[in-house]
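Trainee: I would like the atomic coordinates for the input below:
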Amino acid sequence: MKLIRYGQAGAEKPGVIIDDIRYDVSSFVADFDERFFTNGGLEKLKQYVDENAGKLPTVSNDERLGSPIARPSKILCVGLNYADHAKETNAPMPSEPILFMKSTTSLTGPNDIVVTPKNSTKTDWEVELGVVIGKKATYVDEAEAEAYIAGYVLIHDVSEREFQLERNGTWDKGKGCDTFAPIGPWLITPDEIGDVNNLKLWLKVNGKTMQNGTTANLIFKVPYLVSYISQFMTLLPGDVISTGTPAGVGLGFNPPIYLKHGDVVELGADNLGEQRQDIVAYEKL
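Mentor: The predicted model follows:
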């Protein structure tokens, strides 16, 4: 099953995609949020959709898509989780997952504009596989971790490298800027994702391929990440874990390449759909 949220920003309605057709399910569920996942929403929604096949109202393909998850309590991110990406940034291979957070105010739809922050000169791109938590997770064993996963999403982990690496402190300053977490177009449930350890990911800037990787090269796999993070904090239903990016980011080029006003970024992954964003400088808004 594929879950979507559609409509104007801040007023999205829940929907599903079945056989490439969008359907509205707002008469059954208010939103895809923590309460939805906590109360067994996925199972109830599937039953509702099956029982009402052919009766659900359709949604136009012209409707804007928002993030398929309403604002989660946390957007957790894993840094340097691909060996080739660590190498291109001259960073040592991590012995444990590197964790940071993106602010929930960075969340946006998959095709909304990305705004380079005020005075930014080093805004970068990162295509990533995202994991959505389905039930409360505290001190989870790795062998049981998959039972805590509601589904998977495509994430663009936009990053301002000066803010991240040159302004002291943690990485969060360069990761949580407004519009820096486009998610979607949909959440796909585990039964439809295929082999999560062998998904192709790609990203283009102005039509040129910059990233072309696969989740087969993840250093720390999805079940380990869910278990590991749950040792340090409780993961709530609807929380998102962004699992890292393969090589090909702007920082890794010599000289580095960064996004500028007027650029267009396109990205995608197997079974997770595609995104497209126009890059707009804050000063041009």
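Trainee: going forward, measure contacts between C-alpha atoms and count neighbours the same way
Mentor: OK.
Trainee: quick one, helices of this protein?
Mentor: In order along the chain, the chain carries the following helices (DSSP state H): 34-38, 41-51, 83-88, 161-165, 190-193, 222-230.
Trainee: quick one, which of the ones you listed is nearest to residue 259?
Mentor: Minimum separation from residue 259 across the helices of the chain (CA to CA) falls at helix 161-165, 11.1 Å.
Trainee: List of residues touching that closest one?
Mentor: The contact list for helix 161-165 (CA atoms under 8 Å, 6 or more residues apart in numbering) reads 120, 121, 122, 123, 124, 170, 171, 172, 173, 174, 175, 251.
Trainee: Mind doing that once more with 7 Å?
Mentor: Under the criterion CA atoms under 7 Å, 6 or more residues apart in numbering, residues 122, 123, 124, 171, 172, 173, 174, 175 lie in contact with helix 161-165.
Trainee: Let's compare: structure for the following, please.
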Amino acid sequence: MKLASTRVDGAVRVIADRGDGVALDVNDVLDDPAFTIDRLLDLDEPARAAVVDTIASHDGHAVSDLRGAVWLPPVARPSKIVGVALNNDVFNYLAVRKMSAPMYFLAPSTSMVGHGGAIEVDPAWGLVHPEPELGAVIGAPLRHAGPDQALDAVFGYTIVNDVTSPGLKAADSVELVMPEGITVDEPWRTTRGDDDRSLYLTYHARSKGTDTFTPIGPWITLRDDVPDPNDLEVRAYLDDTLVLLDSTANLTFPVERVLSHLSRSMTLLPGDVVHFGTAARPADPDRFATIRAIDLTRHGDTVSVEVDRIGRLDNVISRTTRA
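Mentor: The predicted structure is shown next:
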């Protein structure tokens, strides 16, 4: 089953797709105008399962007309959105020192935009590119969990386009040259001789967390309908051109290891979103040789992400110069 959040005539309506081609209005099924996916995630596991069973077994005609609906992010108020940086074998191959554990960044809930919404970019920022990813919506608190336990905390899977601006990242980066005689202890990088005293600092808040930089949805596919999240094809399109073709099988750190490792640093709560690493293999290398060539400030009118079993996320590109 898949669940989505929409707005119809000013009211939030939850839609269910049971795989039968019928979009059920869950608020009508439950006779609860105030029902939301966030409220569902607030329930304990038995109560949540009872609601899902009610939706799955409904035999009435609570059909939703989606023609006037605005698609919303599936969850409205995650306490955090966590992304995994460079989690693809392509990047690990290029790394001077191979990655031994996942690395993370955070984005605010205000960066989310739903299916059909606009990704707003200012050409003055420089390069902005998409990153098509599998995401998970957490359904139970997860802390200090092992990989075997981690997937049990997932409520379902969704699509995230982790829009990224290397242009903004460059603006928010600085090189500090330390005074002679002060040791620079940066074991993660290769130093260029004894006189290399540079510290490189980069801050990702704007490059990842700017408004509309986290397109998400439209659906959450419930966990039991995704037998193996580490074997899903991921595709990205610029307008109608396939530009990236990859698989979650190529994640350097698989989904359960990411969630386990992350849970040892921060507690994941119901409604939190974790996305696991971008598709990075070019499908049209003559035009876009790398993901950084897909510059949304210059190319295309729409960008789309498809993930097997999850669905398709479409967003328009809006180029506006900001003051």
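Trainee: Could I get the TM-score for this pair?
Mentor: Taking TM-score structural alignment, normalised by the length of the first structure as the basis, the two superposed chains have a TM-score of 0.89; 282 aligned residues with a CA RMSD of 2.6 Å.
Trainee: that older thread, and of the helices of the first structure, who's closest to residue 131 of the first structure?
Mentor: helix 222-230 (7.8 Å).
Trainee: check the fit of that closest one onto the second structure and give the mean distance.
Mentor: Its aligned residues in the second structure lie a mean 1.0 Å from helix 222-230 of the first structure after superposition (mean CA distance after the TM-score superposition for the first structure).
Trainee: In the second structure, point out the residues matching that helix.
Mentor: Using TM-score structural alignment, helix 222-230 of the first structure lines up with residues 255-263 of the second structure.
Trainee: Name all residues that make contact with residue 78 of the first structure.
Mentor: Applying CA under 7 Å, 6+ apart, the residues near residue 78 of the first structure are 97, 98, 99, 100, 242, 243, 244.
Trainee: which position in the second structure aligns with it?
Mentor: Aligned partner of residue 78 of the first structure by TM-score structural alignment: residue 84.
Trainee: before we move on, what about residue 114 of the first structure?
Mentor: Residue 114 of the first structure maps onto residue 119 in the second structure, by TM-score structural alignment.
Trainee: looking at it, its match is touching residue 320, isn't it?
Mentor: No - Residue 119 of the second structure is not in contact with residue 320 according to CA atoms under 7 Å; the separation is 10.3 Å.
Trainee: Those two: who's more crowded?
Mentor: Remark: of residue 119 of the second structure and residue 320, residue 119 carries more neighbours, 24 against 12, as counted by other CA atoms under 10 Å.
Trainee: for the match of helix 222-230 of the first structure, the distance to its chain's centre please.
Mentor: Here the centre of stretch 255-263 of the second structure is set off from its chain's centre by 15 Å, with CA atoms, centre = their mean, to the nearest Å.
Trainee: you'd agree residue 121 of the second structure is up against residue 301?
Mentor: No - taking CA under 7 Å as the definition, residue 121 of the second structure is not a contact partner of residue 301, at 11.8 Å.
Trainee: of the two, who's got more company?
Mentor: A direct count of neighbours by other CA under 10 Å for residue 121 of the second structure and residue 301 places residue 121 higher, at 25 against 15.
Trainee: now the residue nearest to that one when sequence neighbours are not counted: how far from residue 230 of the second structure?
Mentor: Excluding the flanking residues, the one nearest residue 121 of the second structure by CA to CA, 6 or more residues apart in numbering is residue 319, at 5.0 Å. Noted for residue 319 of the second structure: a distance of 35 Å to residue 230 of the second structure, by CA to CA, to the nearest Å.
Trainee: how about the residue nearest to residue 121 of the second structure, what's its match in the first structure?
Mentor: Match for residue 319 of the second structure (TM-score structural alignment): residue 281.
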